[in-house]
Every structure is written in structure tokens, then in C-alpha cells.
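Asks: sequence first, then the predicted structure:
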Amino acid sequence: MLTFDEKLSVITSFSELERKDVSLGRVNFQYNESVYDKKNVVYHLHPNGNGFVYAGHLSGYDTNDKGLVNIREFSQEELRTIIEQSINSLSHRPEHEMIEEAVIGDGREQRWHGPEGATLLLVHEDSLWNIYAGLNLEAAFESYEEAEDYLMDEGFSRLRD
């Protein structure tokens, strides 16, 4: 296990991260250029060597409900790799997120999955329930029940939040 100082050495080698001292001697490191509200890359690095790195947009890591990975037992190379990946994941939004953001705006939305991995968005806009496939309007309904019936008839099921 790396010591606190060894972990600090790896983390501070990333010039794009800004150190923020917090309580009990713990340290956060933020990526202020993040395209998400999430800015903490390193969270609560403790003098005992424990701490977390944000991996909420990454696969292959065992994250908690906040998208954080415990780095207590990480090697120098593992720590460097996850920090690089975390920064990269916060640097740009995947195309599907940008499309969804463009479609959803301020509307209430639900994601539905169906045959062959298809995903549709059900968005409440003004007084209608609109179904989108990407940027394309697939169908529009006056009530949620009508939209839900249509989606279920087409073999789609709602993803739970």
C-alpha cells in the first residue's frame, strides 16, 4: 500500500487537478474543467492512506453508490491509471448524453429499453408525452398511459431510476 505522501506525489503530478484541504487532514482534488457538475476526482484522501477516486463514468471498477472507488490498496500505476481515466471521463460527454440533453431540456424524462438493444426516451413536454429515438420524434401522446401502452406493445420496458 502506498503511503499518504506517495499517493499525494502521484496525484499532484496531474497539473489539471486543484487541491482542496478538507477536515481531519483529508484532501480532495478537483478537476475544474469538468463538463459535469461533478468536480472531485480524488475524494477524502486521508493521512492513513485511505481515499477514493471518482469512477462513475468508467467501467471495470467496483464503485459505491456515489461512483467512488476505494484506492487504499492501489499501486502507483493503478492510481495513475484511474486518475487519468477519471479526468478523461469528466472532460467530455458521450454523444448519447449530448443527444439526450438536447432532446430533454427541462422536460421530465424516462428511458425505455427494447428489442435489439434499442433505447427510447419518453419526455413530458408542454402537455404532451413525446417518444424520441435519438433526436427523432417517434410518437406523441396526450397522456402518459397512452405512451406507456404504446411502448409496452412495442416490446419496451422502463428502466428504473
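Replies: Received, thanks. Numbers count the residues shown, from 1 in each chain.

Asks: make it CA atoms for all contacts and neighbour counts henceforth
Replies: OK.

Asks: by contact count, what packs against the longest helix along the chain?
Replies: Taking DSSP state H as the criterion, the chain has its longest helix at helix 76-91. Applying 3 or more C-alpha pairs under 8 Å, 6 or more residues apart in numbering; DSSP states H and E, we find helix 76-91 packed against helix 4-12, strand 40-45, strand 52-54.

Asks: buried ones in that helix, by neighbour count?
Replies: Going by neighbour count (16 or more other C-alpha atoms under 10 Å), the buried part of helix 76-91 is Leu79, Arg80, Ile82, Ile83, Gln85, Ser86, Ile87, Ser89, Leu90.

Asks: excluding its backbone neighbours, what's nearest Leu24?
Replies: The spatial neighbour of Leu24 that comes closest, neighbours along the chain excluded (C-alpha to C-alpha, 6 or more residues apart in numbering), is His46 at 7.9 Å.

Asks: circling back to that earlier point, mind putting the helices and strands packed on helix 76-91 into CSV with mean neighbour count?
Replies: Converted to CSV, the helices and strands packed on helix 76-91 look like this (neighbours: other C-alpha atoms under 10 Å):
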stretch, mean neighbour count
helix 4-12, 16
strand 40-45, 24
strand 52-54, 23
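
Asks: second structure for comparison follows:
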Amino acid sequence: MLSFEEKKALFVEYKELTPVPVSMNRINYHFESSAVDKTVIVRFLHQNGNALIYAGYLPKEETKNGYISVLDANENEIKRLLDKAIDFLKKTTDGYEEGYSELWFDHNGDVLRLVYDNPMWSVNLPDGKMEAIFKTKEAAEGYLLDEAFFKN
């Protein structure tokens, strides 16, 4: 089992996390770049070495209020959980990270880029100019398919 200081050192390695002291000498770590309202990735790092890491990507029955205890976790397990939490919170409620993009092609060799610009989807020309914008990915994909484009 890792100590309080060892876990604290692990969390400090993640430059995108901000430590926030809370009651009873515990520390929370916030992910301010979260694409959703949830920003607390590590809750209640306690002097006894326990902490809770955000796991909202798991089914509710596998977590306690969306968090997993790492009291007995080793360094690799903690890093894996932190990486998954950060990756998950980078995505919007739509499930896509800001700036996500896909290339679409037609049989003439033309290329268009479908880009997620929260909360909209844009279809962009190779020079970056916007050709069209849509409220949903499905609508944008429908447009591309109607124009005889396909995703490679």
C-alpha cells in the first residue's frame, strides 16, 4: 500500500491537476480543463493513504457515487485510473473531445474534415474554411453521405 506522501507525489506528477485543501487535512485534485461540470478527479486524499478517484465512465454499481477507492492500489493502478478519468473528462457530454475530427473522401479525391466544435459539428474544406455546420454529428454525416463522401 502506498503512503499518503507517495500518493500525493503521484498526483503532483499530473500537471493538469490542481490540489485543493479540504477539511481534516485532506486534499482534492481538480481537473480544471474538464469539458463537463465535473472537475474533482481525486477526492479526499487522506493521511491514512486513502483517496477516491473519479470513475464516472464505469457502471454506477461498480463505484461509490462515481468514485473508486485507491487505498490498496499500486502506482500503476492509480496512474491507469487517473489517465482514464482525465481522458473521460476531456470529452463533452456528447462524448467527443473538443476539436475531434474525421476525414471524409469522395471518389474524385476531394477531402472534407468533419470537426466537433462543442456543441456543433462543422464540415471544413482543406483550406480550413467552413462549408457547413450542423447541430448533430448524424446530421453532418447525412450531409456528407448525400454529397457522396465516405469515411475511410
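Replies: Yep, that arrived. For clarity, every value in this text was computed on a predicted model and none was experimentally measured.

Asks: TM-score for this pair?
Replies: Both chains were compared after superposition, and using TM-score structural alignment, normalised by the length of structure 2 their TM-score is 0.60; 102 aligned residues with a C-alpha RMSD of 2.6 Å.

Asks: one step back: list just the nearest of the buried residues of helix 76-91 of structure 1 to His57 of structure 1.
Replies: Out of the buried residues of helix 76-91 of structure 1, the one with the shortest distance to His57 of structure 1 is Ser89. That distance is 6.0 Å, counting by C-alpha to C-alpha.

Asks: count the neighbours of the nearest residue to the closest one once chain neighbours are set aside for me.
Replies: Counting by C-alpha to C-alpha, 6+ apart, the nearest residue to Ser89 of structure 1 once its immediate chain neighbours are dropped is His57, at 6.0 Å. Residues contacting His57 of structure 1 under the criterion other C-alpha atoms under 10 Å number 14.

Asks: confirm His57 of structure 1 sits in a strand?
Replies: No: His57 of structure 1 sits outside any strand when classified using DSSP: H, G, I helix; E, B strand; the rest coil, being coil.

Asks: so what's it up against?
Replies: Residues in contact with His57 of structure 1 (C-alpha atoms under 8 Å, 6 or more residues apart in numbering) are Gly67, Ser86, Ser89, Leu90.

Asks: how close does it sit to Val10 of structure 1?
Replies: 21 Å (C-alpha to C-alpha, to the nearest Å).

Asks: same check on Ala133 of structure 1?
Replies: Relative to Val10 of structure 1, Ala133 of structure 1 is positioned 43 Å away (criterion: C-alpha to C-alpha).

Asks: and what of His113 of structure 1?
Replies: Here His113 of structure 1 is placed at a distance of 41 Å from Val10 of structure 1 (C-alpha to C-alpha).

Asks: all strands for structure 1, in order.
Replies: Counting by DSSP state E, one finds strands in structure 1 at the ranges 17-21, 27-31, 40-45, 52-54, 68-70, 108-113, 119-125, 128-133, 136-141, 157-158.

Asks: name the nearest residue to Glu16 of structure 2, ignoring sequence neighbours.
Replies: In space, and not counting its chain neighbours, Glu16 of structure 2 is closest to Phe31: 6.2 Å by C-alpha to C-alpha, 6+ apart.

Asks: count the neighbours of that neighbour for me.
Replies: 21.

Asks: so who does it touch?
Replies: Phe31 of structure 2 makes contact with Glu16, Leu17, Thr18, Thr39, Val40, Ile41, Ile86 under the criterion C-alpha under 8 Å, 6+ apart.

Asks: what do you get for Ser75 of structure 1?
Replies: Here Ser75 of structure 1 is in contact with Met1, Leu2 (C-alpha under 8 Å, 6+ apart).

Asks: residue in structure 2 matching it?
Replies: With TM-score structural alignment as the criterion, Ser75 of structure 1 lines up with Asn74 in structure 2.

Asks: likewise for Phe141 of structure 1?
Replies: Checking with TM-score structural alignment, Phe141 of structure 1 has no match.

Asks: tell me how far Phe141 of structure 1 lies from Leu8 of structure 1.
Replies: The gap separating Phe141 of structure 1 from Leu8 of structure 1 is 55 Å, by C-alpha to C-alpha.

Asks: ok, His92 of structure 1 next?
Replies: Applying C-alpha to C-alpha, the value for His92 of structure 1 to Leu8 of structure 1 is 26 Å.
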